[in-house]
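>>> A structural model of the following input is requested.
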Amino acid sequence: MKLRHLTAAAATTLLGLASLAQATELRLSHQWSNQDIRHQVAQIVADEVAAADVDLEIKIFGSKSLFKPREQYRPLSRGQLDMTVLPLSYAGGQQPAYNLTLMPGLVKNHDHAARLSQSPYMEALEEKMADDDVMVLVHGYLAGGFVGKDKCITAPEDIAGLQTRAAGKAFEQMLAGADASITSMASSEIYNAMQTGILNAANTSSSSFVSYRIYEQVSCYTPATEDVALWFMYQPLLMNKSTFEGLSVEQQAALLAAAEKAEAYYLEEAKKQDAASVEVFKNAGVEIAQMSPEDFAAWRALAQETSYKSFVEEVPDGQALLDMALAVE
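Just a heads-up that it's a prediction; the model follows:
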């Protein structure tokens, strides 16, 4: 009798272990703090999947604790990383077409960004991702602006001679066309570069300006507004495609449902980030400058002569991709 009870208990333990063995853990990497909107998007997906109770857990490694910011796409494509929230233009070296996702003046506002995410243009980019065994779970764009350590930057002539940081190749080309000197780095490195005198100007997203406390290092901020936003960057939550396809039907469904909820949150919160960042900079005593429609037109004209032109020349299907993007109203 005793032996039978022992056997039953052992069987129960083995069943429990078998169940545990079937539970899948996915690793998600990003470069931001847990206050940042991009972390919150990742957390929504993780929480929703956990609530679905499908033996799937997403473990988030934030603040560049697992991979360096610009080194996440390659391990993702190789299956060494399961998921990441990544500015896609960071992977422009591997796929030059991705440089179009941070093209000056291409995106008009947040709703236009959302339409771009659901367009044939994005489908063409997703085909390129699929070639790298990568897929999009959550689409999202963030707007951004300029900061100056010692002066305001609104027009192209304001950046001449300054050591500046831009997030991607297209912006670097445009700023170089305005006679700025370019220093490439991830947004997480701007604070120290400003502090040590390596940079005296930068552009990045409104969210990064706040979460990295850039307001402590600058005298002037030129934010994105509803009417004038030169800087829009596609920053999706990506997943290794084979990893997704290896999950059960229930796990895939839970992930997709979580992603849908996170994407709706991302869009609504992204709209709030620009105005919220202005308040943070104002409260820190930073001067707020406004880019005029004439300033915007001057930047756009410069971008067309530099960034747009180079993109079409350097990317085999660049003109077709650019035309698809410009066709989205």
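
>>> okay, CA-based contacts and neighbour counts for the rest of this
OK.

>>> Strands along the stretch 151-300 of the chain, start to end?
Here the stretch 151-300 of the chain has its strands, by DSSP state E, counting those that start in this stretch, at 163-165, 181-182, 201-205, 220-222, 231-234, 237-240, 287-288.

>>> just so I know, which of those lies nearest Ser29?
Proximity to Ser29 (CA to CA) singles out strand 237-240 among the strands of the stretch 151-300 of the chain, at 9.9 Å.

>>> still on that earlier bit, present the strands of the stretch 151-300 of the chain as CSV; the columns should include distance to Arg27 and mean neighbour count.
Formatted as CSV, those follow (distance: least, CA to CA, whole Å; neighbours: other CA atoms under 10 Å):
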stretch, distance to Arg27, mean neighbour count
strand 163-165, 30, 24
strand 181-182, 34, 19
strand 201-205, 25, 26
strand 220-222, 36, 25
strand 231-234, 22, 26
strand 237-240, 10, 26
strand 287-288, 39, 18
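
>>> Another sequence for comparison is provided below:
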Amino acid sequence: MLSRRHLLISALAAPAVLKYGIGSAQAATTLKISHQFPGGTIDKGDFRDRLCRKFADEISKRSGGELVGEVYPGSSLIKTNAQFSAMRKGALDLSLYPMPYAGGEVPETNIGLMPGLVSTYEQGLSWKTKPVGKALTDFLADKGIVLVTWVWQAGGVASRSKALLSPDDAKGLKVRGGSREMDMVLQQAGAAVLSVPSNEIYAAMQTGACDAGITSSTSLISFRLEEVAKHLTSGADASYWFMLEPLMMSKAIFDKLPKNHQDIILSVGAELEAFGKQGAQADDIEVAKVYEKAGAKVDKLDAATVEKWAVIARDTAWKDYSKKTATCANLLKLATDAA
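Okay, here's the model as predicted:
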């Protein structure tokens, strides 16, 4: 006999639950939206959580309540690293998910954090309408993923003991880079690397397992890393670290929806890209204020320092990535053509 707890867990994990409104013959499709970031409200908190809530609110309005979105922040529904695989299997409807987290399962996704490749928000967001965007979108669709909202984020570094500004500063440090390719660059610079999702950086720095964490400006704020850091390297003016963190959807779930619902999802997703860019850029500025208030020393990256990192990246991570698969090589070529 199934236990009550097992039944509850099964009910929680079930995607695309149908609900019937009172006096309505039309079933409402409930889409569960998962992410690893702190929860808030539609007006306050981490912009990535707010984007998910805005998405849920808007698809409900436009569908007349036929589509309902439920947001599960803080990996409360499914553990962080399992979300991509769950979407591919149709066990999770949507997730705002850092694409390179899927690199162990699908190495091609590491194009979403290739150090030194994307240098501005405009460049990253331009991928969507260029050959690299079509190639990436088609590839992900073949893997069971639909890109709903393109979100790019610049990154910076929170460090415990000394500033991590140039590659020379990395020697001897234990650093969380955020992707296999970033880790390769750090190792070439003399660092040891730690592979954890951004919601685990705080604990790693607090215990001393990690000396410095590279992550998005928003995560540097939302995960309160200023509490365990004495230095911040800001990417507000320039950065070698741009991560693609899109709102993704299970293609298996998407394909089961009627076309009018699919159209609503894609149109709302596209319209939220401006909000995502605005939120990321606002946090690039806000992060310095947060860390200065906490007593940390703040340094800014400049173009010359970014190029030092890019030189290492092109000679290590880029070469390694392009040799992985023919798709990797094509994505990298198309991305460099789009620069």
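
>>> hang on, the earlier thing: could the strands of the stretch 151-300 of the first structure be laid out in JSON lines, adding distance to Met122 of the first structure?
Output for the strands of the stretch 151-300 of the first structure, formatted as JSON lines (distance: least, CA to CA, whole Å):
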{"stretch": "strand 163-165", "distance to Met122 of the first structure": "27"}
{"stretch": "strand 181-182", "distance to Met122 of the first structure": "29"}
{"stretch": "strand 201-205", "distance to Met122 of the first structure": "21"}
{"stretch": "strand 220-222", "distance to Met122 of the first structure": "29"}
{"stretch": "strand 231-234", "distance to Met122 of the first structure": "10"}
{"stretch": "strand 237-240", "distance to Met122 of the first structure": "14"}
{"stretch": "strand 287-288", "distance to Met122 of the first structure": "34"}
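
>>> what's the closest of those strands to Lys272 of the first structure?
strand 201-205 (12.4 Å).

>>> Ok, which of the strands of the stretch 151-300 of the first structure comes nearest Leu20 of the first structure?
strand 237-240 (22.8 Å).

>>> what range in the second structure matches that closest one?
Counting by TM-score structural alignment, strand 237-240 of the first structure falls onto residues 247-250 of the second structure.

>>> so how far is that stretch off the chain centroid?
On the basis of CA atoms, centre = their mean, to the nearest Å, stretch 247-250 of the second structure sits 12 Å off its chain's mean C-alpha point.

>>> Stretch 26-38 of the second structure too?
Remark: stretch 26-38 of the second structure is offset 17 Å from the chain centroid, using CA atoms, centre = their mean.

>>> what ranges do the strands span in the stretch 1-150 of the second structure?
Per DSSP E, counting those that start in this stretch, the stretch 1-150 of the second structure carries strands over the ranges 17-20, 27-34, 67-72, 94-96, 145-149.

>>> Buried deepest among the ones you listed, which one?
strand 94-96 (a mean of 30; mean count of other CA atoms under 10 Å).

>>> For that strand, give me every contacting residue.
Strand 94-96 of the second structure has contacts (CA atoms under 8 Å, 6 or more residues apart in numbering) with 31-35, 48, 52, 83-84, 87, 245-250.

>>> if you set the cut-off to 7 Å instead, what comes out?
The set of residues external to strand 94-96 of the second structure that reach it, using CA atoms under 7 Å, 6 or more residues apart in numbering, is 32-35, 83, 87, 245-250.

>>> what does stretch 72-79 of the second structure give?
Stretch 72-79 of the second structure has contacts (CA under 7 Å, 6+ apart) with 13, 33-39, 49.

>>> now do 8 Å
12-13, 32-39, 49.

>>> Buried subset of these as a PyMOL selection?
Remark: buried members of the contacts of stretch 72-79 of the second structure, expressed as a PyMOL selection using 16 or more other CA atoms under 10 Å:
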select buried, resi 13+32+33+34+35+36+37+38+39+49
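
>>> okay, the contacts of stretch 72-79 of the second structure in CSV with distance to Ala326 of the second structure next?
As requested, the contacts of stretch 72-79 of the second structure are exported to CSV (distance: CA to CA, whole Å):
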residue, distance to Ala326 of the second structure
Leu12, 39
Ala13, 35
Lys32, 34
Ile33, 32
Ser34, 31
His35, 31
Gln36, 31
Phe37, 33
Pro38, 37
Gly39, 39
Asp49, 35
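
>>> ok, of the contacts of stretch 72-79 of the second structure, which one's closest to Ala294 of the second structure?
Pro38 (20.0 Å).

>>> which residue in the first structure lines up with the closest one?
By TM-score structural alignment, Pro38 of the second structure lines up with Ser33.

>>> picking up where we left off before, closest to Ser234 of the second structure out of the strands of the stretch 1-150 of the second structure?
The closest of the strands of the stretch 1-150 of the second structure to Ser234 of the second structure is strand 94-96. By CA to CA, the value is 23.4 Å.

>>> post-alignment, the closest one versus the first structure, mean distance?
Once fitted to the first structure, strand 94-96 of the second structure is off its aligned match by 0.4 Å on average (mean CA distance after the TM-score superposition for the first structure).
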